[in-house]
Each structure stands twice: as C-alpha cells, then as structure tokens.
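# Just to be clear, the model below is a prediction. Sequence and coordinates:
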Amino acid sequence: MTSSSEIPTDFRRPSLPEETTKMETDPLLTSRVPSYDSASAVGTGNYQRRRRLAAKSTSLPASFSRSQSFSREIGHAAAETYLITRLTFTLLRYLGVGYRWITRLIALGCYAMLLMPGFLQVAYYYYTSSQVRRSVVYGDQPRNRLDLYLPKRSDKPKPVVAFVTGGAWIIGYKAWGSLLGKQLAERDILVACIDYRNFPQGTISDMVRDASEGISFVCNHIAEYGGDPNKIYLMGQSAGAHISACALVEQAIKEFGEGEKSSWSVSQMKAYFGLSGGYNLCKLVDHFHGRGLYRSIFLSIMEGEESLKKYSPEIMIQEPRIRNYVSLLPPMILFHGTTDYSIPSDASCTFADALQRLGAQAELVLFEGKTHTDLFLQDPLRGGKDELFDRLVDVIHAGDAEALAEDAKASPRRRLVPEILLQLARKVSPF
C-alpha cells in the first residue's frame, strides 16, 4: 500500500473511471433555452408559457411513470453508489491506510449510524418525491449533473439557491444537499444542488470549471423549472464554499478585468452565502495536514504549491488586476461556527475583512459553540427553530411581503433524529 508521503506533489489524476461516463442521464430534462440575457425577462405570460412547455417536455410516457419505474430508480441509486464507492477506494489507494485514517473512518461510520434515522427519511424523500428532479445534465463531463428541489406551489417564479456541496474536495456529492434542498423547498425556494468532479477524478481547476458551468445552467435554464432568473443566490458549504467563491472571483476577473463574454454574469447573483468555508489555502495547508488531509495529497488536489494563491479567493481579490472590481461582487455573507475544527472560523473572518477593506458588501455571522457539522447537519436534523436557516430565508425573501407573511406562520420544522443521538454524533464526529 502506497503511503501518502510517496505521492508526488505534481500528481494530477488517473484516467477517468469508465463507469463515470455511463451515469444515467435523462435527455428529457436537458432542453436548452436562450442565454441569460433573454431568460432574465420573465413576464407573466412568458412564464406561464415556459411552465407549460417545461411540463410537456419533462412529462414521461406512461410506461415510465413513477409507479412503474421502481427498478429504474434502484438501478439509478446503484449506479451512483458504485461510482462513489469506486472513487473512494481509488482515493484510499493513494492515501494509504494508517492509524489516523482508520480511526477517522471508524468515527465516520459511527457518526453516520447515529444520524441514520434522519438520513433514511431524507433519502426516502430524495428518491420518491415528485418535487425532486435528480441528475439533470448541465455539461458534458463526468459528474456534470445537478439535483433540483422544487416547491410544491407553481403560482409564480421562485427564488433560487444554487448550492455547491462540501466534502473536502474528495467526497463531495450533490445528494449531500438534499436536507437543505428539502427544507428550503418547503419555504417556497427552489434549490439546485450542483455536482462536480472530486479528487482523484479531477483537480481544483476541474472542480471550479464544473461549478461555474453548473451556475451557468441555473442562470440560463432555471426558468424552465419555475425558478426566477432574477433572484439567484449562490451558496457553498465547506469545500463547496471555497469552490463556489473561486468560481465567483474567476468570473469577476473574466467579466470585469478581461472583458470576456460568458454564459453567466456575476451581476446575476443576488448574494453569496459561504458556510464554513476556507478562502486562503496558504494558511490552511498545515492545518489540513494535522487533520489528516496530508500536505502531499492537498497539493495534488490544488495542482501544486504554486497554485495555492490562484485558488485562494482572499488573496486573489487583493491583486491589482481585480481589487478595483471587488465592489461589483454581490453581497457576501459568511457563516461559521466558532468551534469548527475542520476549518477554523478565522478563515471566514479574514476573508470578510479583506472584502470590506476593498469596498465589497460583506457580512460575517459567527455561531458561538457550533462545529463544522452542527450548522449543516445536526441543527437541521434537530428541527424546530434554526438561526442559520432563518437567516437564509430572511435574506432570500427580503422585500417579498407575501413570502415573509407565509414564513411567519410556517409550522416548526419536524425533528428527524432524537436529541440523544444528535449529542452522541457530535461527540464522535470526525469533522
């Protein structure tokens, strides 16, 4: 077994696994509409016409109806499970199996088992709900898929959250956002969870490119599914917060610095939500090494030490070629727990400071005593009132009196996991 110290820092990735090119796709869900310039005009008549066309184009023949497609759903789940399993074992071949990784894997298994009552309920919703559109194709690369979580009501265009999930750049997967998607959809917000290639299937440039292409799809096509292209919010969690921030800064450089035409615009984002993200990789290399994401592996993911600054949004916005355009970024709202051991809260603090110094609209929200997974998993599974969730909804529904009134009378969210299991999971969490 190869140890982590033997991996060359210029390692990129092995050949793409053959099975990733065979991911199940649904061509009925990939129709194209005009670019974002034309899609942004959403009149009432045009909106209703698009809804009728979308409903017609996405309706399946009777032989493929939900009640008759159980075997197809099982096959879909099996294919995606096989993909993740194959990539995991490929990764472990490079990492090697040492004491630290064995203990973390055991802790991860215990953590997942303790939260399993909630995970099973969310998985049932993910695979059976008619409000979920899974694996919509947004590009021609492996893993260029996204899941859509649609509100039940289709009376008017809905605000949209384009979400990039975390996973240490290694185990990210679109279904990790299903709990967020479910709960925001219940508040009349459409959610698009964007998948992307992970290491070793891809390196950081692939991940940022995939995320950007997924964002472009949302900007240009979300009206087909009832979303409002004038109310799109970009959000990322953990590694997803880093990747989505990189995509946003990279797009700003292309748009404002280089004048390059693109299929989406920074101005289309109403706000950016960064949850527990890391934005200066140069400061995090040693921290990640101590946490088990060894330096050689991390540098392989980031395409070498020379690329750390290029993929550090905090550093990039201070470069002369972009600092004059930072004020044109959308409002940047950063959330972080003060007892986050995976990515210290200082990562969000220093990024917020840099943004504010350069004239950007930036807000930092710290949650006292919250860990890396509390904000994204334990608190939502607990149900009831959730400060992070309420802040997201308040920002998204700001200025919409009808939506705010509906929020005020919404029923408390249902608890999915008993409190004792949540407390035990928090203690054994490897994150």
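Right, received. Where do you want to start? Numbering: from 1, shown residues only.
# rest of the way, CA atoms for contacts and neighbours
OK.
# any idea how far the residue nearest in space to the middle of the chain is from Phe273?
For the chain, the residue nearest the mean C-alpha position is Val164 (1.6 Å; CA atoms, centre = their mean). With distances taken as CA to CA, to the nearest Å, Val164 is found 10 Å from Phe273.
# okay, now the one to match up with it:
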Amino acid sequence: MGACADDGGGITAAVTAEGMAVDQERAAECSGAAPLLPPPLPPPPPPRSWHAVDSLADLGLPLSPAAAAEHAVAEAWRLFKLALKLWSYVGLGWKWSLQACRLVVYALLLLPGFAHMLAFYFWSPLVKRDVPYGRKPRQLLDLYVPAGARPGSDPVPVVVFVTGGAWIIGYKAWGAALARRLVEGGALVACLDYRNFPQASAVEMLEDVNTGVSWVSRHAARYGGDPEALLLVGQSAGGQLALMALLSQAAQAASGRAALGGSPCWHPRDVAGFVGVSGAYDLEGLAEHLHRRGLYHNLLDSIMCLDGKKAYDKLSPLAAARGLAAALDGGGGRDGDGARLGGGAGALLPPALLLHGTADKTVPHAGSELMRGALEALGVPCALRLLPGKTHTDLLLEDAFRGGPDPLADAILEAATGRPRSSWHPRTCPAPLVWLAGRVCPF
C-alpha cells in the first residue's frame, strides 16, 4: 500500500498497484465542479435462445441445459470453498455457534412475516430483481419502481439502500420490507447487493457500493427517478460502507488525490442526503465489543485488512471524518493544504440523519453520537434521532412485521421529500412471535 497522506485519519492514500483506488488522472478529474461519471457499461450481447455463461450480463438470458448445469455446479463449488474459508476463521467457537443457532430460531419465529415479504419480493410488478450495475460478482441490485413512475412524468425521489449483515451475510433482499414501505410512499428504491467476506475485503465492498451508487445516479431517470433527489441509506455494516464511500468521494474531490475507498469515482454532490441506520461507524471502538458477541478479532481483522494488516483507522467513517476535521482545524501545514482538504470535503458532503435504537446491543448508539460530532466538526448538518427501546433489528424487520407506525420508513421518506410523514401499516406476523423473536435475536 502506498503511503497515506497526512490528514490525521488515513482517508487519503496513494494509488496502489493492485488498484484499490482510482488512478491519479481520474481522481484529479473528480476534484472539478462537475461530477465525473464512470464510462457506461458495454451493452449486453443480443438475446439468443441458448448460450454459455461468459459474463454477469449473460445470467439474465436463457441458458442451454448444459450451460445451466455447468453454472450451477461451478456456483455450488465456489460457495462451498467460501464456506470452508469462513469456517476456518470462526471454527467451533461457542459464541459463534450460539449466535448461529439463535439466528435460525429468530428466522423461524418471523417466518410469517418473511413469507409475506418474499411474496411481494418475487411477485409484485413493482419489483425488478437482479439488475446488473457492474461486471463483477454480486454487482446486482433490486429496483422498486412506484406505480406510475416513468420517464417524462413528475420525477420521484430516489433511495439507494445498502444493507447490513456483519460484512458476511449481507444480501439485497434483506431490505425488501423497508423498500415496500418506501415504494408505496412514492420513492424509487435501489437495494444494492455487494460481495461479502470471504469473497471480498471491505475495500472491495466499497468498490461495489461506489459502482452501484454511480449506476443509480446515471440511470434513475430511466425509471422516473429524480437524480437530483438521491438519498443514500446504509444500515449497520451497510452504514459503515455507505458513509465511508461518501467521505472518500468528498476527500478526493476536494484534494484532487485518490482516496482509499473512493473507486470508482463519482461526485459527492450526486447525493442529496445521507441516512445512517444503526451504523457501525467506529470500527476501532467496536472491535472488542463485536469479539465478545462472536465476531472474533481474527475475522474482523481480515475483513478490514490492507496489505495483510488490520486497518480499522483507514476504513472507519468516524476516523475518516475526524481526520478531515483535524486537517481543517490545523490548517494542514504552511501551505494550508489540510484546511482546503477538510473545508472542501465538508462543503461537498450532504446533510446527514443518523437513526439508532437505545436498546441496540450489537452496535451501541454511542457510535452514532460520536459520528454526529465528527460530521458537525466538518460543518456538515447532522441530526441524530435516538429511538427509545429499539434494538439493532427492530427498525428494519420487527417494526415492519408487527405493523403500526414505521419510524424508519417515515424518517427516510421525510428526508427524501422534505415533508413530514406519519404512516400506519398492517401486521404481517403475529405479535407474540415478533416478541419472542426479539428475545432470541442474535443481533
């Protein structure tokens, strides 16, 4: 890894030979006023009745029986190898094993709610699943398009959602219940998938998020979305990835130098606002806490790894924002580079809203309080809403299944439209099952 620029938080970095950041020419272009957009993806091959699988785009076309069987075997073998690699990190540790068992019981208790959610996910005409946003594995997204939204009509706000999953079990469908509330509220929603560990490191996950945000910004208008009203939302691990990507884009746009986590490049002004939900912003402060809950040090160190060494300080949004704020306060030396970097990055960042439950035992809400302070030190308008009694999963799943008010969906729609929201939704899972699930939830 090249040497990091002296910004106090390790956010700006020289370009590595392995391509962990954009090249100097692209980073310089990103520092201009106009947003730099990646080149458009080449068009997929024309439809054919039978063909082999040569690229990600081919997966949306009909396969010959032989190609389908070959692809299924290859995918099964790949997943088996990834599972073995993951098992080598967690082994038979009792904490991890207990958490896995609790997760199974949790899912079974909420099965009625999940069945309702999946019925909408697979059969609703509002859902366009598995839309490729890039050429690499798992660079797919689900689009939830409001009824009546189309090019030429009044554009609707756009929400890009980056799900959580401890950087290991994240999947785009986890946001389906939330996306249903949002699309019914009139927003175009893009739920991003991204590579998980051990298939990818956190830097590669950031590459996926950046690629997805750029794609949505360029293509939202095709589906009736307003690219000027794009809201970036990240939950849990997805909050770390989404905010880190946004901070990296702002840092390299302000400095003209490549930033770790800023590849591929897009302009931070492409995003009108950020909403963080139970976000894991303080990696250094969380490491020991997560270890005690079963996400062991050796596993988290490998996820947040650069050049074979753990790099919490370089991949933590809290550390990144504090580094930029320190550069702003200190002036960055005699030439004032740091002041220009910190001040320029802060001016490019959109307003932020952080939501966190006070009963969250997985990612304590203290991290969101620290994150608000770091963003405000950069001059970023940032509001923090602490939700009494809410756990780590309440906002995303249990609230959606138990019915009644949905504070998360209302907050996101309010941030997207600028209008207060107060909604009421039907129950999709019996209240006793939701209560029991909350008691056994491992998160």
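Good, I have the coordinates. Nothing here was measured: the structure is a model prediction, and the numbers come from that model.
# Give me the TM-score for this pair.
After superposition, the two chains reach a TM-score of 0.77 (TM-score structural alignment, normalised by the length of structure 1), with 360 aligned residues with a CA RMSD of 3.0 Å.
# Between Val164 and Phe273 of structure 1, which contacts overlap?
Here Val164 of structure 1 and Phe273 share the contacting residues 235-236, 241, scored by CA atoms under 8 Å, 6 or more residues apart in numbering.
# Next step: those residues restricted to strands.
If you go by DSSP state E, these have 235-236 in strands.
# If any of the shared contacts of Val164 and Phe273 of structure 1 are buried, give me the ChimeraX selection for them.
Burial among the shared contacts of Val164 and Phe273 of structure 1 is assessed by 16 or more other CA atoms under 10 Å; the matching ChimeraX selection reads:
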select :235,236,241
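# will you turn the shared contacts of Val164 and Phe273 of structure 1 into TSV that also has distance to Arg52 of structure 1?
Output for the shared contacts of Val164 and Phe273 of structure 1, formatted as TSV (distance: CA to CA, whole Å):
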residue	distance to Arg52 of structure 1
Met235	29
Gly236	32
Ala241	35
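# State the helix or strand in which the corresponding residue of structure 1 for Ala409 of structure 2 lies.
Aligned by TM-score structural alignment, Ala409 of structure 2 pairs with Phe389 of structure 1. According to DSSP states H and E, Phe389 of structure 1 maps onto helix 387-396.
# Now the helix or strand following that helix: buried residues?
For helix 387-396 of structure 1, the following helix or strand on the C-terminal side (DSSP H and E) is helix 401-408. By 16+ other CA under 10 Å, the buried positions in helix 401-408 of structure 1 come out as 403-404, 407.
# can you check stretch 384-395 of structure 1 too?
Quick answer for stretch 384-395 of structure 1 (16+ other CA under 10 Å): 388-389, 392-393.
# ditto for stretch 253-265 of structure 1
Neighbour counts over stretch 253-265 of structure 1 (16+ other CA under 10 Å) mark 253, 255-256, 264-265 as buried.
# Make CSV from the residues you listed and add secondary structure and distance to Ala245 of structure 1 to it.
Shown next, in CSV, are those (DSSP: H, G, I helix; E, B strand; the rest coil; distance: CA to CA, whole Å):
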residue, secondary structure, distance to Ala245 of structure 1
Ile253, helix, 12
Glu255, helix, 15
Phe256, helix, 16
Trp264, coil, 15
Ser265, coil, 14
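# just curious, which of those is nearest to Met332 of structure 1?
Of all the buried residues of stretch 253-265 of structure 1, Met332 of structure 1 sits closest to Ser265, with 15.7 Å by CA to CA.
# now for the closest one: what does it line up with in structure 2?
Aligned by TM-score structural alignment, Ser265 of structure 1 pairs with His267 of structure 2.
# any idea how far its match lies from Val156 of structure 2?
Distance, His267 of structure 2 to Val156 of structure 2, by CA to CA: 21 Å.
# Repeat that for Pro264 of structure 2.
Note on Pro264 of structure 2: its distance to Val156 of structure 2, by CA to CA, is 26 Å.
# Distance-wise, check the closest residue to Ser262 of structure 1 other than its chain neighbours relative to Val161 of structure 1.
Of all residues not flanking Ser262 of structure 1 in the chain, Glu255 sits nearest, at 7.5 Å (CA to CA, 6 or more residues apart in numbering). Distance, Glu255 of structure 1 to Val161 of structure 1, using CA to CA: 22 Å.
# now Arg86 of structure 1
Taking CA to CA, one finds Arg86 of structure 1 at 30 Å from Val161 of structure 1.
# same deal with Gly98 of structure 1?
39 Å.
# what's the answer for Arg187 of structure 1, then?
Distance from Arg187 of structure 1 to Val161 of structure 1, by CA to CA: 12 Å.
# With neighbour numbers in mind, choose between those two.
More crowded of Arg187 of structure 1 and Val161, by other CA atoms under 10 Å: Val161, with 31 against 17.
# how close does that one sit to Cys219 of structure 1?
Taking CA to CA as the measure, Val161 of structure 1 falls 11 Å from Cys219 of structure 1.
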